[in-house]
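Engineer: Prediction below, plus the sequence it came from.
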Amino acid sequence: MSKINRRSFLSSSAKAVAGLSMLPFATKAGIFSKDLFFDISLAQWSLNKGFRNGELDPLDFAKIAKEEYGIQAIEYVSQLFADKADAAYIKELKKRADDHGVRSVLIMVDREGNLGDTKKKERKKAVENHYKWVEAAKELGCHSIRVNAAGHGTAEEVKKAAIDGLGSLTEFADKHDINVIVENHGGYSSIGTWLAEVMEGVDHARCGTLPDFGNFRINKTERYDMYKGVKELMPYAKGVSAKAYNFDEQGNSVEIDFKRMLQIVKDAGYTGYVGIEYEGSKLSEKEGIMATKKLLEKVGSQLS
């Protein structure tokens, strides 16, 4: 299959209609929040403590999202069930989601090697390690897998390696109608301009970004401007992650200006899913998820 570059894809309206799920802003499976310009999904990481200590069963994730939080779209995290994820388990996950009328949006994939590894052999292995997650995403009905563009070396060395690694994985994913999306997740990937250049280098309609509101820590001493970073990544976005930590008495995020962030998201023409990813410690996971959902609904309605 020949490479579909991002520019030619977006310039063709016929292809755009035929390939709706491939567009950065066309990932909706229905309007769940009718007065918002986006739909709300729940990232499994928001409940990582419960899943990791065995209090919660990953197979019940769809049920939990719908019945406890009123959310009908979910984002899986591979490391929370990787040791169980054979074909039968993935089919059961799909059945549970279908039974509850919940949309499986994406799988966040970690711990499968560095796609920006400057060593060709290790990079190739990392690419191949992600194949099973592409296939799982296809089975679940997701539109994407979320990956990391990590590597060791200079910015230019890792960029070159990441373009190659992501490009190879995207070619495989394209055959399964799955997108490969990169999150700003520390290191060079938290530099908006760097990750944007990687996207331009890959130049494939199936390769995009998952801008996260809070993951702009480059290293122990450096942080990238979060608003600048999200703005730089939105042209390639096929998903958005609404990171939240703490809330004030009015229910606003202490660390992140959600109104400013969501305005950036809206200005980019995005109308897909915004995933709740609560990582605070002052509220319980359930309280934090509900506080984030309430804030998204409040701010989203103001901007719609």
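Structural biologist: Looks like it arrived, so ask away. Numbers count the residues shown, from 1 in each chain.

Engineer: drop to CA atoms for contacts and neighbour counts, all remaining ones
Structural biologist: OK.

Engineer: quick one: secondary structure of residue 242?
Structural biologist: strand (DSSP: H, G, I helix; E, B strand; the rest coil).

Engineer: wouldn't it be in contact with residue 276 here?
Structural biologist: Yes. Assessed by Cα atoms under 8 Å, residue 242 is found in contact with residue 276 at 5.2 Å.

Engineer: if you count what's nearby, which of those two comes out ahead?
Structural biologist: Remark: of residue 242 and residue 276, residue 276 carries more neighbours, 28 against 25, as counted by other Cα atoms under 10 Å.

Engineer: tell me which element that one is part of?
Structural biologist: strand 273-278 (DSSP states H and E).

Engineer: Which parts of whatever helix or strand comes next after that strand count as buried, going by neighbours?
Structural biologist: Once strand 273-278 ends, the next helix or strand along the chain (criterion: DSSP H and E) is helix 285-303. Residues of helix 285-303 classed as buried: 285, 288-293, 295-300 (neighbour count, 16 or more other Cα atoms under 10 Å).

Engineer: What is helix 285-303 packed up against?
Structural biologist: helix 258-267, strand 273-278 (3 or more Cα pairs under 8 Å, 6 or more residues apart in numbering; DSSP states H and E).

Engineer: now the angle from that helix to strand 273-278?
Structural biologist: Counting by axes from the mean of the first three to the mean of the last three Cα atoms, to 10 degrees, helix 285-303 points 140 degrees away from the direction of strand 273-278.

Engineer: this is the other structure I want to compare:
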Amino acid sequence: MKRRIFLKNTGQAGLALSFLGMYACKNNHSKKNNSPTEEVSFEPFFKFSLAQWSMHKMILEQGENPMNFAEKAKSWGFTGLEYVSQLYNKEIEKRGNDNNAIISLAEDLKKKSDEHQMHNQIMMVDLPGEDNLLATPNEEMRTKAIENHKIWVDATSVLGCHSMRINLFGSMEKEEWKEASIASLTVLTAYAEEKRVNIIVENHGYLSSNAALLAEVIETVNKSNCGTLPDFGNFCLRREGDALWDAPCIEEYDMYKGVKELMPYAKGVSAKSYNFNKEGKETKIDYYKMMQIVKDAGFTGYVGVEYEGEAISEEKGILATKALLLDVAKKLDNPSAT
């Protein structure tokens, strides 16, 4: 199952030179060619983490080893890591495809992150089929899904991540979805509390992208380790044919309203990006407006870069998003200069 739907190529020729040049302008410690690992003269109000989904094509299609995530992210100038469980499916199968394999994986990833002095932030868990239905009214299926998420809470704890991101998929009826979501989160947060792990929900399609409804769920659960992961771009409420992914969106929640509604409960922020114009700006999302909402909420933690475009390579898209975030942070720090 694909975790994200990809937008069609709307990029323009020469884009890579534009945003990479933009990034170089941000790093002015040296007149030499700048690299992503060089220290910048400006410290934004947040820190940079990399969402591993930004590399999913590298991993699934181009043979990049997901075990090298920490090293790769560090080479691009990041200090935080956000893992994606499904990108390790083959690795887990090699290790025996059981709970011990998952814990073994987490232990080895922790060694890798420590080796490169990286900070583990979030484990994003996407389980297959019914195991992912935490918001189904079917109690038997929901209980099974909860149990299959617990081992990932353990793995998240081993990694030293502060949060595990889950999906709230299941019912399409609001009250059923809300009741089932509260039930699952109540059990999972109680289990995760013992492991010092937060359970966070991303707006990730269907009713989970109804930010006001999701905020009601978080308020009702009312646990300090229950929160959100606001994503700039995942606000499609319904797609053609009721498809989960890979179909045109026919009903969408207002992204700026949605992020504002989710920020009071945020344990992290996912800076989604798709495509960029010649000036290095995101073509769908007003990053200045979005990051103003993040800043106004008092958020000073890690902002995760999550590039999903197709017009340019994943590496270039990752660096373009990082450069844009830094540029916006500078403008927010000194609005009179814009």
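Structural biologist: Thanks, I have the structure now. Predicted model only: the values in this text are computed from it and were never measured.

Engineer: so where in structure 2 does the strand holding residue 276 of structure 1 end up aligned?
Structural biologist: Taken onto structure 2 by TM-score structural alignment, strand 273-278 of structure 1 occupies residues 302-307 there.

Engineer: And the contacts of the matching stretch?
Structural biologist: Applying Cα atoms under 8 Å, 6 or more residues apart in numbering, the contact partners of stretch 302-307 of structure 2 are 46-54, 80, 82, 121, 268-274, 314, 317-318, 321-322.

Engineer: Give me the buried stretch members for stretch 78-90 of structure 1, please.
Structural biologist: In stretch 78-90 of structure 1, counting by 16+ other Cα under 10 Å, buried: 78, 79, 80, 81, 85, 90.

Engineer: Tell me which of these fall in helices.
Structural biologist: Judged by DSSP state H, helices contain the following of those: residue 90.

Engineer: What lines up with residue 296 of structure 1 in structure 2?
Structural biologist: Using TM-score structural alignment, residue 296 of structure 1 lines up with residue 325 in structure 2.

Engineer: Nearest spatial neighbour of its match, chain-adjacent residues omitted?
Structural biologist: Leaving aside its sequence neighbours, residue 325 of structure 2 sits nearest to residue 287 (Cα to Cα, 6 or more residues apart in numbering; 7.4 Å).

Engineer: Could you check which residue of structure 1 pairs with the one you found?
Structural biologist: Using TM-score structural alignment, residue 287 of structure 2 sits opposite residue 258 in structure 1.

Engineer: can you count the residues close to that match?
Structural biologist: Counted by other Cα under 10 Å, the residues lying close to residue 258 of structure 1 total 22.

Engineer: isn't it right next to residue 297, touching?
Structural biologist: No. When contacts are counted by Cα under 8 Å, residue 258 of structure 1 is not listed as touching residue 297 (10.7 Å).

Engineer: mean shift of the one helix or strand residue 150 of structure 2 maps to relative to structure 1?
Structural biologist: For residue 150 of structure 2, the element it lies in under DSSP H and E is helix 139-159. The superposed helix 139-159 of structure 2 is, by mean Cα distance after the TM-score superposition for structure 1, a mean 0.8 Å from where its aligned residues fall in structure 1.

Engineer: Can you spell out the matching residue range in structure 1 for that helix?
Structural biologist: Aligned using TM-score structural alignment, helix 139-159 of structure 2 spans residues 120-140 in structure 1.

Engineer: OK, contacts around residue 281 of structure 2?
Structural biologist: If you count contacts by Cα under 8 Å, 6+ apart, residue 281 of structure 2 has them with 287, 324.

Engineer: Let's see that with 10 Å instead.
Structural biologist: Residues near residue 281 of structure 2 by Cα atoms under 10 Å, 6 or more residues apart in numbering: 19, 273, 275, 287, 288, 320, 321, 323, 324, 325, 327, 328.

Engineer: Counterpart of residue 205 of structure 2 over in structure 1?
Structural biologist: Using TM-score structural alignment, residue 205 of structure 2 pairs with residue 186 in structure 1.

Engineer: rewinding a little: hmm, which two among the buried residues of stretch 78-90 of structure 1 are most spread apart?
Structural biologist: 79 and 90 (13.9 Å; Cα to Cα).

Engineer: separation between the residue sitting nearest the centre point of structure 2 and residue 43 of structure 2?
Structural biologist: Centroid check for structure 2 by Cα atoms, centre = their mean gives residue 270 as the closest residue, at 4.5 Å. Noted for residue 270 of structure 2: a distance of 19 Å to residue 43 of structure 2, by Cα to Cα, to the nearest Å.

Engineer: now residue 282 of structure 2: how far from residue 67 of structure 2?
Structural biologist: For residue 282 of structure 2 relative to residue 67 of structure 2 (Cα to Cα), the value is 30 Å.

Engineer: Centroid-wise, who is the farthest residue in structure 1?
Structural biologist: residue 249 (29.1 Å).

Engineer: Residue in structure 2 paired with it?
Structural biologist: In structure 2, residue 249 of structure 1 lines up with residue 278, judged by TM-score structural alignment.

Engineer: Show the contacting residues for the residue nearest to the centre of structure 2.
Structural biologist: Contacts of residue 270 of structure 2 (Cα under 10 Å, 6+ apart): 49-51, 82, 202, 229-234, 302-307.
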